[in-house]
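no FASTA, just this:
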């Protein structure tokens, strides 16, 4: 396991010492994924959703070069309202720490830090994945490789539909990352309920997912993560026709403007927000709140089976 130098929030440190359920939360959604001032409001709602389901939220981020597991509200506000907050994947953590940066952790970095802290469940919106045209650009999210090396359960709404969903599933299989659908055998497409691909495994309760986590530990399966794909109900998704039209427009603009690398996802998400007149933002918020609730219920069930490690 990677040995990060971590500072723990008081509430999170106490919960880990007392073997109470804790859910990791990313901070990139706060600094880069949602517009101001909604980002701070939603960040607080996400933490409250975890608490309401019986677990302790541990939002992870970097403040003045310190990796923090369990940001205070003041620190959360700082990352939500300050310009120039860095977007940190695992590869960026050392440089950001050495330069005293403020940074928001991606799925990859949050997973790695959470696992090092002894947190076994992480809630996010959607995973990164293989980008369209990756055969030419080799553009693939570091989330996938990080999950291949990190023993953590990630509750998400699949991968963002702006990516190559089929190629992402193929890469997850190659990397040995287990994917299960929550009450579905179809892989969700973030904004839309059905991303167009079947899944081999489906689980129907937080308790069963906790059993899977316990079985992984019992059998020594520590080489990769567990993706819990939690789709939105069909009546809460973005209208599929609106989604497809907006995605086609966004991809055309992406090529026109020459956007590449880590700027692709925020660019396309901003286009969705504008083109759908805020409808995609409302869906995004529903996604993360539902995932936070499910992750907390998994953490509560897991705490009765195998206690978390103390910091």
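Perfect, I can see it now. Please read all numbers here as calculations on a predicted model, not as lab measurements.

alpha carbons only for contacts and neighbour counts from here, please
Noted.

what kind of secondary structure is residue 60 in?
Under DSSP: H, G, I helix; E, B strand; the rest coil, the three-state class of residue 60 is strand.

how close does it sit to residue 111?
According to Cα to Cα, to the nearest Å, residue 60 and residue 111 sit 10 Å apart.

Please apply the same query to residue 212.
Per Cα to Cα, residue 212 is found 18 Å from residue 111.

Neighbour count: those two, which is higher?
residue 111 (33 against 16; other Cα atoms under 10 Å).

Would you mind confirming that the more buried one is in contact with residue 147?
Yes: the criterion here is Cα atoms under 8 Å, and residue 111 meets it with residue 147 at 7.2 Å.

and for residue 60 and residue 111, which residues touch both?
Listed as contacting both residue 60 and residue 111 by Cα atoms under 8 Å, 6 or more residues apart in numbering are residue 24.

ranges for the helices of this protein?
Listed in chain order, the helices found in the chain under DSSP state H are 10-17, 28, 38-52, 73-81, 93-98, 107-116, 134-137, 142-148, 165-174, 206-218, 240-257, 264-275, 279-303.

Next up, a structure to set beside the first:
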């Protein structure tokens, strides 16, 4: 029988800016509400970033995370995943600060340095709400998102080994899978582990079925299908098509306003829950089940929500 599909929801992220959608959660209360609604709609993992509540700018401080992590934990049984991606341009120390303080069940970890171009979004908007928004987007025209072997190992040791936190290994290209394999061979990544194929970011692999199939085949070859779970997120307009392809291929998937602001062509999503509900409807129409948080915990070998520090 096909395994139930694990839905991850990423409610806010660190890419989209307040001008782009009035529905993007900004304040701790908005992020908490969006996360709880997404969990109630069927997401078993919530992938979290924090923002300055006044400006919406990405904020890696635990002081901000601490305003919504306990609220989400108390209201849901969802697995809470604290991002170490934070905002582009931050140091690894800054990116890890919230996760090493919170000691969550899961955290994200980008598995290779890359060009990360979101500057094309500049062409789509005028009359910015905040001065930092266009400056932040333009910065990525001449920017490399650094995830070196040293910084990846630092996260694996100081967050993974020290806290028993498992990772959502974000792989934007084939080379990132080989980087995962390097750390598997070193014994710093142990099964079962979770690979997130990230498709459609300028600087990474494009969001098309051939790339997904190839990366999936290579992951099976590198790791053995019994040793890992895999998931797919498609950026922007590719979100729902790639999520549907993942479900059809026996994988898991991620949605949320971090990855796409839309629910359909030209139509802004009014909530994260709306996106979760849409993909859940598709999953169930395919005759598949949606995984519960406890099923996700068992398959990913997580330590349990009673062993976090919030």
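Cool, the structure landed. If you're wondering where the values come from, they're calculated on a predicted model, not measured in any experiment.

Can you pull the TM-score for these?
With the length set by TM-score structural alignment, normalised by the length of structure 2, the two chains reach a TM-score of 0.40; 184 aligned residues with a Cα RMSD of 5.4 Å.

The helices of structure 1: which one's closest to residue 87 of structure 1?
Comparing the helices of structure 1 against residue 87 of structure 1 with Cα to Cα, the closest turns out to be helix 28 (6.6 Å).

Can you work out which other helices and strands pack against the closest one?
Helices and strands touching helix 28 of structure 1, by 3 or more Cα pairs under 8 Å, 6 or more residues apart in numbering; DSSP states H and E: there are none.

redo that, cut-off 10 Å
Packing contacts for helix 28 of structure 1, counted by 3 or more Cα pairs under 10 Å, 6 or more residues apart in numbering; DSSP states H and E, involve strand 86-88, strand 103-105, helix 107-116.

Can you convert the ones you listed into CSV and add a column each for distance to residue 80 of structure 1?
Below are the helices and strands packed on helix 28 of structure 1 laid out as CSV (distance: least, Cα to Cα, whole Å):
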stretch, distance to residue 80 of structure 1
strand 86-88, 12
strand 103-105, 9
helix 107-116, 17
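
ok, and which of those has the densest surroundings?
Among the helices and strands packed on helix 28 of structure 1, ranked by average contacts under mean count of other Cα atoms under 10 Å, first place goes to strand 103-105 (a mean of 29).

thought residue 66 of structure 1 was touching residue 98?
Yes: counting by Cα atoms under 10 Å, residue 66 of structure 1 touches residue 98, with 9.2 Å between them.

The two - which one has more neighbours?
Taking other Cα under 10 Å, residue 66 of structure 1 and residue 98 do not tie; residue 66 has more neighbours (19 against 11).

Residue 98 of structure 1 contacts residue 62, doesn't it?
No: in this structure, residue 98 of structure 1 is not within contact of residue 62 by Cα under 10 Å, at 11.4 Å.

Could you dump the helices of structure 1 into CSV with distance to residue 187 of structure 1 added?
Below are those laid out as CSV (distance: least, Cα to Cα, whole Å):
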stretch, distance to residue 187 of structure 1
helix 10-17, 32
helix 28, 23
helix 38-52, 23
helix 73-81, 31
helix 93-98, 31
helix 107-116, 19
helix 134-137, 20
helix 142-148, 16
helix 165-174, 9
helix 206-218, 17
helix 240-257, 15
helix 264-275, 20
helix 279-303, 14
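
Which one of these lies nearest to residue 195 of structure 1?
Per Cα to Cα, nearest to residue 195 of structure 1 of the helices of structure 1: helix 165-174, 7.2 Å.

Helices of structure 2, residue ranges please.
For structure 2, helices defined by DSSP H occupy the ranges 28-41, 62-65, 69-75, 92-102, 132-139, 149-155, 162-163, 174-185, 209-223, 239-248, 272-285, 293-300.

wait, which of these is closest to residue 229 of structure 2?
That would be helix 293-300 among the helices of structure 2, by Cα to Cα, at 7.3 Å.
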